[in-house]
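**Q** what's the 3D shape of this:
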Amino acid sequence: MSARVAIVGRPNVGKSTLFNRLAGRRLAIVDDLPGVTRDRRETDGKLGPLRFTVIDTAGLEDLRDESLESRMRVQTEQAVDDADAVLMVIDGRVGVTPMDRHFADWLRRQTRPVVLVVNKCEGRAGASAAGEAYALGLGDPVAVSAEHGEGMLELYEALAPLLGEGALAPDEEEPALEGDDRPDQPISMAFIGRPNVGKSTLANRLIGSDRMLTGPEAGITRDAISVDWEYRGRRLKLVDTAGLRRRANVFEKLEKLATDDTDRAMRFAQVVVLVLDATQLFEKQDLTIARRVIDEGRALVIAISKWDLVEDRQAALQGFRDRLETSLQQVKGILMVPVSGETGDGVPRLMDAVFRTFEAWNRRVPTHSLNRWLKAMSERHPPPMVQGRRLRLRYLTQTKVRPPTFQLFLSRPDSLPDDYSRYIVNGLREDFAIPSVPIRLILRKADNPFADKGKKDD
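**A** Below you'll find the model as predicted:
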């Protein structure tokens, strides 16, 4: 099992910047506004030869009530309990504050080893704060600049003895291949939707713990938070995302960053679960999100959340289905599952829908089967005449999966009507059991086999 390193500290000391530095890429949202991070976020981290799971946490607040900040503190405390080592970060430009002293006292009472990190020490900026930090009683402070990558060697020297030899990488690591589709790879599943539709509550129900912050406040989730877990022996990576509002209504920088993070999670997901609120109608923004998922070629499943609050369930479900069929005609058979994150009702059916949709998204059809099928389809409904000559459909082959993509070679691709393309796509979906996922049909001009021969004869 990978060693685990938690990054803690009061708000706005640069924890997320250090998290991104150790992760080797920008994952957590970073902004000058205090309190940006709310959920704890985990990813693979490295520091020299050290390999570990690095955990970003919310800024520590001295609160014990029912507020959002208090619930954030509980998440941070859980991260410390699960960690093998803790990096406590203070701001080298500000120096040691009373809140830093308060939480240093709390960390000394824990059983986890702590490295005191004085951040924002570009050049000599934090020299005095580093000297002052000895008073916190957490050992020798390490001066770093997470933003500029300074002090990483000193941080490695402080952290390596705490993690032990088990955290050291082997001499040669096998590089990951782009597009590696090995069967042991987890299925990446992203939850997206409007704010406050119950995404985080449903995610917590699926993984069986209060991993995501939840509450009555809209827009609690900001970062896209990923969690590795297993369901019925299959590995998955669940990504909970910030709520998406209409872009015209997004003005604040922080919300724009959160929206970009959600878009990125959607593009890299394999299956996207669009979460709707069962107590509201299928809104225009829901349809906009669904179309974006389809345009990206992702596999789409719809979860109707808060189903426990619906009285006339049959009428409500029929209303959602009717709206879906009329508004998303480009993809037939999208699976729609009523669920409740509060009670767990419908969760097994939702996961069945995810697996079925993922399999359809990976469907591969042999070329010989496609061309027998194409001949039968063109005989049943011949392509139209163009300038007195009938279009000839010569050859059909599948060029990729995820989503299923086919190339149709014909005499005049620019003259094939859209309705005939839809006829081909709908036939593929029906006859080869490819429901509920986007199908891409690319038209290509077939070469004239007699063209070169005629030139030679001349």
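**Q** all contacts plus neighbour counts: C-alpha atoms, from now on.
**A** Fine.
**Q** In contact with the most centrally placed residue in the chain, which residues are there?
**A** Against the mean C-alpha coordinate of the chain, by C-alpha atoms, centre = their mean, the closest residue is residue 265 at 3.3 Å. The contact partners of residue 265, taken as C-alpha atoms under 8 Å, 6 or more residues apart in numbering, are 190, 224, 239, 241.
**Q** Following up with a second sequence; could you model it the same way so I can compare the two?
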Amino acid sequence: MRPTVAIVGRPNVGKSTLFNRLVGKRLALVDDTPGVTRDRREGDARLGDLDFTVVDTAGLEEAEAESLTGRMRLQTEAAIRDADVVLFLVDSRVGVTPIDGHFAELVRRSDTPVILVANKAEGRAGEAGAYEAFGLGFGDPVPLSAEHGEGMADLYEALRPYIDAVAPPRDETEPEPDGEDETPEARAAKPLRIAVVGRPNAGKSTLVNALIGEDRMLTGPEAGITRDSVSVDWEWRGRRIKLFDTAGMRRKARVQDKLEKLSVADTLRAIRFAEVVVLCLDATTPFEKQDLQIADLVVREGRAIVIALDKWDLVEDRVKAWKDLRETCERLLPQIRGVPLVRLSGLTGEGLDELMKAVIKVEEVWTRRVSTAQVNRWLEHVLQRHPPPAVSGRRIKIRYATQAKTRPPTFAIFCSRPDALPDSYTRYLANDLRETFDLAGIPLRLNIRGGGENPYDKKKDG
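**A** Okay, here's the model as predicted:
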């Protein structure tokens, strides 16, 4: 069992910077703007020989419970309740503020142990604030600089008793698995990475909450609540899942704010690291230009994709709408012909099982491998039925084909004059491949190459 450490404090005291330091990578967005973090964000942290889960939280602020800030505070309070120990951060350079004192009382009322951390303590400028932190009543503060990595040894000593109480130190003589010798069963046991993407206010966070069965993500009528990609570990019918909720992506021309640019970059990273991307569309206003651009981005990255038509409960004439949507999808997204379309409502829970079945199926297609013998039998049949056209009076001789890789399925076709093969014929080959081997709805790569003789041709001379 991994211990959980929650980082809390008022806005802009360096919580996300410390989170990134502990996980060893830049996962959380960091900016001088107060209140960048809104959702809880978890990461696998290691400090010396201490392994634990660290949780970055929204800055504690006073606000009405129904407001966005109030809902952010409720998320932070939930993180405090679930943690084994809390790191309460203050800014050494600013000193203890009335807001720090107010929320110190909130943290003190919980049963969770608290370690006081005086961040930004590098140099003399932070000394006074670090001493002032004694007045909060949490004992000796741990002075450190999350940005520069100073004071981490002191934080280790403060954390160790709480971490050891939950999970004893790992035996350093045990070799760590490097992944090189994993069995297929071990690889299959790894969590399936799913990124939920879409325009702002398309219902992404509501959908993630509905899937996992708890209000884990911050939701509301305001567009653009989610700012960075937040992952949640989950299980569906015995299959381990890592869900990524992402920031809404607007048209590039509208993205001017520095923080929004960081959010979009974080969403792009989530897409690149995902195996399946769920494109969430508002069923009442589907297939807008930005929806198509996001879909095209996912295809260019080579990810498997499922289109979720969210807010289906708001659609009136469902029979007509469903027929129109399928026709529109086939017309506007020919590059992923046959892509799964799922009608659902994150609010009511309708269609969630159908979504996950589509995700599992499309991931299987995305990882499918076709034997070279099967590919060449297909090629022989295709060439007999529809040989490549002559270009400048000369025939193009296609020799053989093979599947070069999976994720997504990528096929190499070797011919005498690859540069002369018309794009229309390449599309014909790709479409026939999809139909023959049931590769509908995923990106498919076709590489036309020049090359020697077919190594699988048994009729060639020995």
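**Q** overall similarity of the pair, as a TM-score.
**A** For this chain pair, the superposition-based TM-score is 0.95 by TM-score structural alignment, normalised by the length of the first structure; 449 aligned residues with a C-alpha RMSD of 1.6 Å.
**Q** And the residue nearest to the centre of the first structure, which helix or strand is it part of?
**A** Following DSSP states H and E, the helix or strand that holds residue 265 of the first structure is helix 253-268.
**Q** mean deviation of that helix from the second structure?
**A** Helix 253-268 of the first structure differs from its equivalent in the second structure by a mean of 0.7 Å after superposition (mean C-alpha distance after the TM-score superposition for the first structure).
**Q** Give the buried residues for that helix.
**A** Neighbour-count burial for helix 253-268 of the first structure flags 254, 255, 257, 258, 259, 260, 261, 262, 263, 265, 266, 267 (criterion: 16 or more other C-alpha atoms under 10 Å).
**Q** okay, and whichever helix or strand comes after it goes to which residues in the second structure?
**A** Next in sequence after helix 253-268 of the first structure, counting helices and strands by DSSP H and E, comes strand 271-277. Counting by TM-score structural alignment, strand 271-277 of the first structure lines up with residues 276-282 of the second structure.
**Q** Show me the contact partners of the matching stretch.
**A** Defining contact as C-alpha under 8 Å, 6+ apart, one finds that stretch 276-282 of the second structure is touched by 192-199, 202-204, 271, 287, 291, 294-295, 298, 303-311, 359, 362-363.
**Q** if we can go back for a sec, I'd like the buried residues of helix 253-268 of the first structure written out as a markdown table, with distance to residue 127 of the first structure added.
**A** Compiled in a markdown table, the buried residues of helix 253-268 of the first structure are given as follows (distance: C-alpha to C-alpha, whole Å):
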| residue | distance to residue 127 of the first structure |
| --- | --- |
| 254 | 31 |
| 255 | 35 |
| 257 | 33 |
| 258 | 34 |
| 259 | 38 |
| 260 | 36 |
| 261 | 35 |
| 262 | 39 |
| 263 | 40 |
| 265 | 39 |
| 266 | 43 |
| 267 | 43 |
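**Q** which residue in the second structure lines up with residue 26 of the first structure?
**A** So, by TM-score structural alignment, residue 26 of the first structure is matched to residue 26.
**Q** by contact count, what packs against whichever strand or helix holds residue 454 of the first structure?
**A** Using DSSP H and E, residue 454 of the first structure falls within helix 451-457. Contact analysis of helix 451-457 of the first structure by 3 or more C-alpha pairs under 8 Å, 6 or more residues apart in numbering; DSSP states H and E lists no helix or strand as a packing neighbour.
**Q** Report the separation between the residue nearest to the centre of the first structure and residue 222 of the first structure.
**A** Distance of residue 265 of the first structure to residue 222 of the first structure, computed by C-alpha to C-alpha, to the nearest Å: 12 Å.
**Q** Which residues are in contact with each of the two?
**A** residue 241.
**Q** Tell me roughly how far whatever helix or strand residue 128 of the first structure lives in lies from the second structure on average.
**A** Under the criterion of DSSP H and E, residue 128 of the first structure resides in helix 127-132. In the superposition against the second structure, helix 127-132 of the first structure averages 1.1 Å from its aligned positions (mean C-alpha distance after the TM-score superposition for the first structure).
**Q** now that helix, how far from the centre of its chain.
**A** 40 Å (C-alpha atoms, centre = their mean, to the nearest Å).
**Q** With stretch 366-375 of the first structure instead?
**A** 36 Å.
**Q** Can you check which part of the second structure that stretch sits on?
**A** Under TM-score structural alignment, the match for stretch 366-375 of the first structure is residues 371-380.
**Q** Can you list the buried residues in the matching stretch?
**A** 372, 375, 376, 378, 379.
**Q** What lies in contact with that stretch?
**A** Contacts for stretch 371-380 of the second structure (C-alpha under 8 Å, 6+ apart): 400, 401, 402, 403, 436.
**Q** Of those residues, select the buried ones using a ChimeraX command.
**A** Remark: buried members of these, expressed as a ChimeraX selection using 16+ other C-alpha under 10 Å:
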select :400,401,402,403
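**Q** how about CSV for the contacts of stretch 371-380 of the second structure, with distance to residue 8 of the second structure and secondary structure added?
**A** Shown next, in CSV, are these (distance: C-alpha to C-alpha, whole Å; DSSP: H, G, I helix; E, B strand; the rest coil):
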residue, distance to residue 8 of the second structure, secondary structure
400, 61, strand
401, 57, strand
402, 54, strand
403, 51, strand
436, 55, helix
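**Q** Redo the contacts of stretch 371-380 of the second structure as CSV? Include distance to residue 386 of the second structure.
**A** Compiled in CSV, these are given as follows (distance: C-alpha to C-alpha, whole Å):
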residue, distance to residue 386 of the second structure
400, 15
401, 16
402, 19
403, 21
436, 15
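**Q** quick one, what contacts residue 290 of the first structure?
**A** 274, 300.
**Q** In the second structure, what residue corresponds to it?
**A** Residue 290 of the first structure maps onto residue 295 in the second structure, by TM-score structural alignment.
**Q** likewise residue 236 of the first structure?
**A** Match for residue 236 of the first structure (TM-score structural alignment): residue 241.
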